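# coordinates for the following, if possible.
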Amino acid sequence: MYDVIASITAFMSRSIQIFMSMPPADLFLMLWPFLLLSIPRYLLTELVVLFQAAMPESRAKVAFRRQLELQPPLVSVLLPGFNECETLETTVLALREQSYPNFEIIVVSDGSTDGMDAVGRRLAAKGWIRFFNHRMRGGKSSASNFALQAARGEYVVICDADSTFDSDSIWHLLVEFYRPKVFAVAGNLRVRNAPSNLLTRLQALQYILSIGVGRRASAMLGILFIVSGAFGALRRSALLATGGWDTGPGEDGDVTIKTRLAGGDVAFAPKAMCMTDAPDAWWTYYRQQLRWNRSMVRFQIRKYGWLFNPLRQKFSVRNLLPMLDDVVFQLVLTVTIPFYLVWLHSEHQSIFWPLMFFVTLLYTAINYLHYLVALALSERPKLELALFPYVPLYGFFMGFYLRTVRLLAYLDEFFFRTSYREPYVPPDVQKQSRIYDPW
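Coordinates of the predicted model:
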């Protein structure tokens, strides 16, 4: 054991000495992805969220909040679900504990076979929900659109049928509509089953960093491109005008882009908290991430790739910037990093592993900074403090494992169009969606 520790210490010391003695130009050439992309993006994120947290609420927002308190508009909460028999009642009970006084809950069972329809009818008989049962499955988009047509509220809240919420969450979502140009508001998400195992803890870190901090910054910069289908709010008029949800997977990102193309802004409500269970098995998580990341190619590249074309009639820098943010930091970096690593190994084989160690140290330091900012802004700092020891593993989780899964998803979707055969959406519905695919 002593020899192992001594060897690791010697390796660490030698790695640091190597890079301290290197010419700055050589070091820059080897570390350019980190220096030119990661550091500026991380630091910009931290500066933006800290600046926002220090700012008092605007007068317009305070006035809108008071107006909501005096005359709270009807809100329609949509709960489309497939085989959510075990979780539906818990979610409905959590919604009924909301402090917001004027909302309806619309549940659509999308061809469920586990008895969800029986639970829905029982809850409807109590007057808690409005329930609709589809005998044939049409996919989440179909169920969401049906619920939208049944909705009577001025605002629509979309959420999963297996989630729970803080009691003031609907209030926090609605207040962000104080600006008339806001068409959609993203809620904040946390992992409810974080203590289950290592995988759920790493996902909990992912949620507090990429959603709790990342989306807060993106919204303030005007480049937020996603209102998660797990929890978010939209103006019903905007949803109806843009045609609602198209066939998924990735339908939540798609509907958000459509609201931006209609001229709307997307806001983020950090205090509108939704708790959801994350996959606790690696195979389940792997399949989920494949499905989610295929939508990058299906929607951002195929369907909305024209947003990069300045000659198109609806081209705008306002929508180009968030597209660039998504495509560069997710797709381009994921695809190019393997080539960069191969080049680095072939050109600097003797110092390749010390370099990897040095980069890991840098990313770990940045991730801890990111985590501390998230902790300072968190509504649950005591709970999330338990994730502190897992931050060093987070870099490996995001940088190696998840990036590899993303690469597989992008290549799979680009060459094999697997998203059109996903069981997430029934085959006959998928066939119809291909009609509208420009590629």
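
# contacts and neighbour counts: CA atoms only from here.
Will do.

# have a look at the protein and report its longest strand.
strand 265-276 (DSSP state E).

# what's the separation between residue 162 and residue 228?
For residue 162, the distance to residue 228 equals 14 Å [Cα to Cα, to the nearest Å].

# number of nearby residues for residue 6?
By other Cα atoms under 10 Å, 11 other residues sit near residue 6.

# give the buried residues for the helix or strand harbouring residue 334.
Residue 334 is located in helix 333-347, with elements delineated by DSSP states H and E. The neighbour-count check on helix 333-347 (16 or more other Cα atoms under 10 Å) flags 333, 334, 335, 344 as buried.

# what residues does that helix touch?
30, 352, 403, 404, 406, 407 (Cα atoms under 8 Å, 6 or more residues apart in numbering).

# to check against the first, give me the structure of this:
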Amino acid sequence: INFTIYHVNTDKGKARALNTAIYESIGIYVINIDSDGLLEKNAVKNMVLRFENDLSIAAMTGAILPKEELVQKVKGFGHRLLAKNEYYEYAQAFLSGRTIEASRDQLFTMSGAFSAFRREVLMETFLYDIDTIGEDTDMTFQIRTRLGKKVVICADAIFYVEPISGFSELYTQRQRWQRGELEVTENYMKQTASLKRFFKNFLVRRMMIDHTFTFPRMIWTFATVVLIAFGYSSLILLLSYLLIYALYVVVAVVNFVSVSILLQP
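The predicted model follows:
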């Protein structure tokens, strides 16, 4: 196998570097991977086989997982707990969440850390958007929504990443994800954003759930003091919180069991 390696020297951001690399590419498939992870030995082969066996697939995302051995080596109870939660969250998001989304042709975003494309499809897009930090989500919508082509997940193509370093990285990471989601969604909801489309347009539904239905939880938290001032029993409020927490625990247990089954070899 012959490899040609180019070093793209750019200070203009990831999107510009990817676009440069796409123009330089000459193969049938283009695969993006981040530099801070490790591919499972059969990951690329599994992706190519999926492309070859289904000519309708235009692009796909791989499955991103923290390396389990590294998670077990994390020191400190709090940090290890955070790393283990991240591990199961990634497993749930990729092995079940994106699989369900893809089966409904509603995959929201391909992972910027590991994704693959037919080059001919990439050349039909506007390439990666340099004006958003959610360039991977924008590319997903370009291919699936604007071009009307098939985007899926290849769950047996795994890219291992290091466990999260701490709460500071967690905050920065989630802030970036939410900002990118909002930026990209604004471009694709200008003609479709209305309550009547809640059950028809998955993007409207996704944004309502992610950025609207979570708001009452915050209001409820701050309203507790007000409710006590209005004479509501603190015992009743406490029991209400315990019931809500118990329901969250049930959902978490179901997710944990489901992901554990999916992770079985």
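
# and the TM-score between them?
Remark: TM-score between the superposed chains equals 0.83 [TM-score structural alignment, normalised by the length of structure 2]; 246 aligned residues with a Cα RMSD of 2.4 Å.

# mind putting the buried residues of helix 333-347 of structure 1 into a markdown table with distance to residue 296 of structure 1?
Below are the buried residues of helix 333-347 of structure 1 laid out as a markdown table (distance: Cα to Cα, whole Å):
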| residue | distance to residue 296 of structure 1 |
| --- | --- |
| 333 | 13 |
| 334 | 12 |
| 335 | 13 |
| 344 | 28 |
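
# residue 40 of structure 1 maps to what in structure 2?
Matched by TM-score structural alignment, residue 40 of structure 1 corresponds to no residue in structure 2.

# how near is residue 40 of structure 1 to residue 254 of structure 1?
Residue 40 of structure 1 is 28 Å from residue 254 of structure 1, by Cα to Cα.

# between these two, which one's more packed in?
Between residue 40 of structure 1 and residue 254, counted using other Cα under 10 Å, the more crowded position is residue 254 (24 against 12).

# what does residue 239 of structure 2 correspond to in structure 1?
Using TM-score structural alignment, residue 239 of structure 2 pairs with residue 354 in structure 1.

# what about its match, helix or strand, and which?
helix 352-377.

# measure the mean distance from that helix to structure 2 post-superposition.
In the superposition against structure 2, helix 352-377 of structure 1 averages 1.6 Å from its aligned positions (mean Cα distance after the TM-score superposition for structure 1).

# could you give the angle of that helix to helix 333-347?
Relative orientation of helix 352-377 of structure 1 versus helix 333-347 (axes from the mean of the first three to the mean of the last three Cα atoms, to 10 degrees): 150 degrees.

# still on that earlier bit, excluding sequence neighbours, find me the nearest residue to the match of residue 239 of structure 2.
Closest residue in space to residue 354 of structure 1, ignoring its immediate chain neighbours: residue 15 at 4.7 Å, by Cα to Cα, 6 or more residues apart in numbering.

# alignment lookup: that neighbour to structure 2.
Alignment note: residue 15 of structure 1 maps to a gap in structure 2; criterion TM-score structural alignment.

# next up, the contacts around residue 15 of structure 1.
Counting by Cα under 8 Å, 6+ apart, residue 15 of structure 1 has contacts 354, 355, 357, 358.

# list the buried residues of the helix or strand hosting it.
Secondary structure from DSSP H and E places residue 15 of structure 1 in helix 2-20. Residues 15, 19 are the ones in helix 2-20 of structure 1 that count as buried (16+ other Cα under 10 Å).

# how about whatever helix or strand comes next after it: buried residues?
Sequence order places helix 24-32 as the next helix or strand after helix 2-20 of structure 1, per DSSP H and E. Going by neighbour count (16+ other Cα under 10 Å), the buried part of helix 24-32 of structure 1 is residue 30.

# which residue in structure 2 lines up with residue 166 of structure 1?
Alignment note (TM-score structural alignment): residue 166 of structure 1 maps to residue 40 of structure 2.

# for that match, give me its contacts.
Residues near residue 40 of structure 2 by Cα under 8 Å, 6+ apart: 157, 158, 159, 160.

# gap between it and residue 155 of structure 2?
Using Cα to Cα, residue 40 of structure 2 is found at 12 Å from residue 155 of structure 2.

# tally of neighbours for the equivalent of residue 182 of structure 2 over in structure 1?
In structure 1, the residue paired with residue 182 of structure 2 is residue 297, using TM-score structural alignment. Residue 297 of structure 1 has 22 neighbours, counted by other Cα under 10 Å.

# pretty sure residue 297 of structure 1 sits against residue 413.
Yes: counting by Cα atoms under 8 Å, residue 413 is a contact partner of residue 297 of structure 1 at 6.5 Å.

# what residues in structure 2 pair up with the longest strand of structure 1?
Strand 265-276 of structure 1 corresponds to residues 150-161 in structure 2, going by TM-score structural alignment.

# what's residue 131 of structure 1 aligned with over in structure 2?
Under TM-score structural alignment, residue 131 of structure 1 pairs with residue 6 in structure 2.
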